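> what's the 3D shape of this:
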Amino acid sequence: MDGQEIIDTVRFISQFHRARGSDEYKLLLERLKELLLSWGIEERQIETIEYSTGGVRYGNFDSTMVWNVKDAELWLEKPRTFLSSFKNCKTSVLFGSHSTNGWRTLELVDETYTGDLRDKAVLVQMNPSKAFKQFVEERGAKCLLVYFMRAQDESIGRTPAQMPDTVNYLSLPHTLKASQHKSFGFSLTYRQYELLKSLTNKNFKVRLFVDASLNVGTLQVLRVRFEGALKKRIGIVAHLCHPNPGANDNASGSALALHLCRELKQKTLGFGVDVILLPEFYGSLPYASQNNDYEFVINLDMVGEDQQKTGSTMMLHETPPLLNTIYDELLYDSMMLFAPTSSDSFSRRFYRSTFKSGSDHSVFENYAVPSPFLGQWPDRYYHTNEDTPDKCDPEMFEWVGKAVLRTVELAPSLPDYIVEQALGRVRSFLKKIVGKPGSDIIESVVKRAHGEKIEPVEPKLHIFPAAEGPLGYEWFDKAGELSEKREIVNLGEVIQLAARYTQDYDATVTFASTYLNVDAKTTQDVIDLLLKNEFLRRIN
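The predicted model follows:
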């Protein structure tokens, strides 16, 4: 595979502002189909699947409205000073902003202001979802001016002080219900935030407009199908959504998946392969609910980083052993085989890790599909306007591409040493839980997932997820002090998986706490919270 050619495709994809279901997203799909056809992929192999969005709930996720944005500008009124515009920076407009229906001039206030917010621009430094709840839903504000940087990490230069002119990609809630508030806003640089903060509550005003629309509609999944000699199929998944530029997140995974199509066309396959480009979560949820017969799925999300520029490390996040982990072992072996080297040592950072939430593999795993996840983390430019193609490394694409192809080719006839290594890791995990509550149930589930013909062990205190798919993020608003705990988001998702496959309270506590090396008390507290708020249910 030619890594530079893949970067060229990243450049092409990153031109598009890829809001789920938007006109620009659909135009990109048309152009990608043209590209695939030019490579000799037959039209009958390419399918666009549509799902409803806006006013529809998929599992624990309320689907979002289709957002089309044409233009927006933000100025300080006096002295008249340009701050930002959509034409200048696509991440400057909060995703999901409603149209202002022309220019608006609003007084600039901050979160300490106690008066009526309906005709104010509220300056905040917090997660926009929390700001929406606090100032839009509860106090009637329409306009939010936000500075918020996720995943700050001084060691890679990712803090407000180290990136004062970066514009973060941020979203307003824009479900059907949330869109009724007709809110809008802008994402600021830290330097702009500091300027405006000095002017709040002093009768200064901003002048702005947003030209956008929010509508019920459809979102699209692009699937490219390759037949194999056997009935079983493998999925290769990458999410295509996110704003311009979104090069590593995730034009990189999408571009690599497309170029894998080019390679798969030339091969005689044992298992069939589906290459699937979709909107993250909101596309994978309805898709996986109808297409969950894959032998396994490989998720490609943020695979292209130039590690010197981004501070990233390539990670293979494993499938939890509640499902078959043998294909994870094959993918790891392939990654090690093709790892870039220099002077007889690895020239790129690479680690293997337990399950991590936050991407589409977690959807498929909740439908009993093993789903190893390849991606890089952390990333200095994650969810910012500086996530551009010059931060990609061609050697990364070649490395991952070769590893995925080898995994696909060897999967129908697994080497004995791969099976032995995978089962050895499973035995090691089972030794950790010996004598703990629910260990007999866990042992039964894990061994059955790895092919042993044994009888299931009946749960003693039945619990089960209330919805299909992953746990999601709504529960986090109710977590209180638990939200500050280590591994809390990953813990929630592993609890969801453990409850789904063991269906037992004690087994869920033991599996999740042991697998993630989190104390059992914290795990119990999260489970009890999920039961109280009906994300999990007791079964009589």
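> contacts, neighbours, all on C-alpha from now
Noted.
> how about residue 168, what does it touch?
91-92, 147-149, 187-189, 383-385 (CA atoms under 8 Å, 6 or more residues apart in numbering).
> now it: how far from residue 332?
As judged by CA to CA, to the nearest Å, residue 168 and residue 332 stand 33 Å apart.
> Give me the three-state assignment for residue 47.
strand (DSSP: H, G, I helix; E, B strand; the rest coil).
> One more, please, to line up against the first structure:
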Amino acid sequence: MFKKLSYFLCITIVFISCTNNKPITLNTSNYANVINDQFTGDLAYETTSFVEKYWRVVGNSGFNKSIYKIEEALVKAGYVLEENATENDVLTYRIEKRPLKKPTWESVNAIVEFEGSKEETLLSHATNRNMIALNSYSTPKEGISADVVHIKDFKNITNIDVKGKIVFAETSPYRIYKSAIVNGKAAGIMTYNNPDYLQPEKNTTSIQFRAIPHDSVNKPWAIAMSFSAKERLKKSLEKGKVTLNVKVETNIYPSEELTIIADIKGKEKPKERLVFSAHVQEPGANDNATGVGVALEMASLTAKFIKQKQYQPKRTLTFLWGDEIVSTRRYVQEDSIRAKDIKWGISLDMVGEDTEKTGGTFLIEKMPDPSAIWTRGKDKHTEWGGSKMNLKQMKPHYLNDFLIDKFKAQGKRANWVVSSNPFEGGSDHVPFLRENIPSVLFWHFTDQFYHTDNDRIDKVSKTTLKNVGTTALIAAYTLLNADKNTAKSILSDLEKAAVSRLNEELKQSKIAINKGDSLTTQIKIIDAWKDWYQKSFKTVNDMVSNKKIINKEIKDSEKLIDSISLDIIEKLQNKDLYYD
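Prediction:
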């Protein structure tokens, strides 16, 4: 009897243990908990560390090694090469290869030294890997020795004899290239133009990467300078003639463009998809090795969930790694049938910053909304800046507020600062938007090391990588499996956001009118936000097959916003209510 009882107890314990260890099935109610637990940031950080070692230009060895590193991780996670896949394979990938029209480029080494002087080396590639301008050719092995001509007003360069000399100017090398090299026959160019947001007087050794045109005839070279090097050269020039010896070594060769695309096939609506795009080129760690790393861990963790039967997307999830804007633009333009079913596009660009070191904050760059026209109150453009927009360029959609809500929730959970900025452009979200595909950008700014050779792995935070990747997956899974309940929930949240926005705009309009701005302009702003949100309400229809299901809720939200906006306009017209 005792033996039978002992046997029964053992079986019970094993059963309970197995039950407790059974992977949790993911659903809307537990996405946040499970993904926060499983997304460690380890693979994202390891990948970032690998990719950031290379100065990456499309087609060069560092770019290609990064692509094949991604492939290696995808295969390990269970993805099957598309050409070998069967109909039953959910996880697939492909590498697209195209000949480059122009040769690729990579830096190897460089050094700039004062000739006939006891002064130390002015610049060295060993410590400043951004010093060689993109597309520069190599000098002879012994280098080029030439006098330096300081062009203080580059507009007058045509009146100065620069033949055989090194042109030094505080501007972009691209800007003086033709005048100095093509027309002036200068030996080479040395320039400085780090913007103020890089805090150059603090980060004196930083060099922001620069480029010159590819020119196989003149085979030019250009050197970008740090603040420290620029100041040293200027002081030397104040004492008299300066001769520099410049040695540059680069590789320029024919190559091909690689783009790697991974798909997680949706079970019910496989043609509909969400696309995450992360560009590989750029020489930095945060820009954009972090985007590459976060996307890879997202793809790998999703594969794990699928293999363990924890998650099955209704719609297809796609990850794209390639050349910034070029690869994404091709993806949304080359196949018009596929493009019709891309429901959402998200750009992962500079998504792992240690903001205590870099400055700034994590940002969601919104689809164009009226804040890109009238930027006021809590809305602020970054130092990158935004071009002037008009109402015809607006892109009403629920995606802005939906993602902001998800990231704010993670911010609260992880004590992480999250913000947003009006549309500015300049990354992989732009090709989506140009094809009328809802898209936003995840990024950080201001970054005092942006595009400089001090954007290294020590400026990357694994915690940030985890927060961005975790929240991006929570949002993605919600959208991929969205149904009428999701649509109603998002509509409800969108309505709250609309009410909050209109009340904030009332406050800002009162301030503006008190400062002398016209009532007509303020009414136009209120009407613009009302219109934007009412059109956004309708977009939740893209989550349901039968639009009639939520038509009533949409109309109710529209009526509420109509009522509130009319009330606001009446308050603005009644100046006695708010004048001091």
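> TM-score for this pair?
TM-score of the superposed chains, computed with TM-score structural alignment, normalised by the length of structure 1, equals 0.72; 428 aligned residues with a CA RMSD of 3.1 Å.
> re the thing from before, and the contacts of residue 168 of structure 1, which of them are in strands?
In this view, the contacts of residue 168 of structure 1 that belong to strands under DSSP state E are residue 187.
> Closest to residue 209 of structure 1 out of the contacts of residue 168 of structure 1?
residue 92 (12.4 Å; CA to CA).
> Help me confirm that the closest one comes into contact with residue 84.
Yes - judged on CA atoms under 8 Å, residue 92 of structure 1 makes contact with residue 84 at a distance of 6.6 Å.
> higher neighbour count, these two?
More crowded of residue 92 of structure 1 and residue 84, by other CA atoms under 10 Å: residue 92, with 29 against 24.
> leaving aside the residues next to it on the chain, what's closest to the equivalent of the more buried one over in structure 2?
The equivalent of residue 92 of structure 1 in structure 2 is residue 131 (alignment by TM-score structural alignment). Nearest non-adjacent residue to residue 131 of structure 2, counting by CA to CA, 6 or more residues apart in numbering: residue 224, 4.8 Å away.
> Tell me how far the one you found lies from residue 189 of structure 2.
8 Å.
> Which neighbours do the two have in common?
residue 173.
> Compare these two (neighbour count), which wins?
residue 224 (29 against 26).
> unless I'm mixing things up, the more buried one is touching residue 207, no?
Yes - at 6.7 Å, residue 224 of structure 2 counts as touching residue 207 under the criterion of CA under 8 Å.
> Between those two, which contacts overlap?
130-131.
> about what we covered before: can you tell me which of the contacts of residue 168 of structure 1 is nearest residue 418 of structure 1?
residue 383 (36.5 Å).
> so what's the closest one closest to, chain neighbours aside?
Using CA to CA, 6+ apart, the nearest residue to residue 383 of structure 1 is residue 169, at 5.0 Å.
> Map that neighbour onto structure 2.
Checking with TM-score structural alignment, residue 169 of structure 1 has residue 209 as its match.
> ranges for the strands of the stretch 201-350 of structure 1?
205-215, 217-226, 233-239, 272-278, 296-300, 313-317, 341-342, 345-346, 350-353 (DSSP state E, counting those that start in this stretch).
> Can you tell me which of these is nearest to residue 367 of structure 1?
strand 296-300 (10.9 Å).
> what's the closest one aligned against in structure 2?
Using TM-score structural alignment, the match for strand 296-300 of structure 1 in structure 2 runs over residues 344-348.
> quick one: the residue positioned nearest the centre of structure 2 from residue 359 of structure 2, how far?
Residue closest to the average C-alpha location in structure 2 (CA atoms, centre = their mean): residue 349, at 2.0 Å. Plainly put, residue 349 of structure 2 is 16 Å away from residue 359 of structure 2 if you go by CA to CA.
> got a list of what the aligned residue in structure 1 for residue 364 of structure 2 touches?
For residue 364 of structure 2, the aligned position in structure 1 is residue 316, judged by TM-score structural alignment. Residue 316 of structure 1 makes contact with 332, 350-353, 372-375 under the criterion CA under 8 Å, 6+ apart.
> Count the residues that sit near the alignment partner in structure 2 of residue 327 of structure 1.
Under the alignment (TM-score structural alignment), residue 327 of structure 1 pairs with residue 399 in structure 2. If you count neighbours by other CA under 10 Å, residue 399 of structure 2 ends up with 23.
> Quick one: residues contacting the residue lying closest to residue 399 of structure 2 once chain neighbours are set aside.
What sits nearest to residue 399 of structure 2 in space, not counting adjacent residues and going by CA to CA, 6+ apart, is residue 438, at 7.0 Å. The contact partners of residue 438 of structure 2, by CA under 8 Å, 6+ apart, come to 343-345, 367, 395, 397, 399, 432.
> and which of the residues you listed is nearest residue 536 of structure 2?
Checking the contacts of residue 438 of structure 2 against residue 536 of structure 2 with CA to CA, the nearest one is residue 397 at 4.2 Å.
> Quick check: that closest one vs residue 7 of structure 2, distance?
According to CA to CA, residue 397 of structure 2 stands 61 Å off from residue 7 of structure 2.
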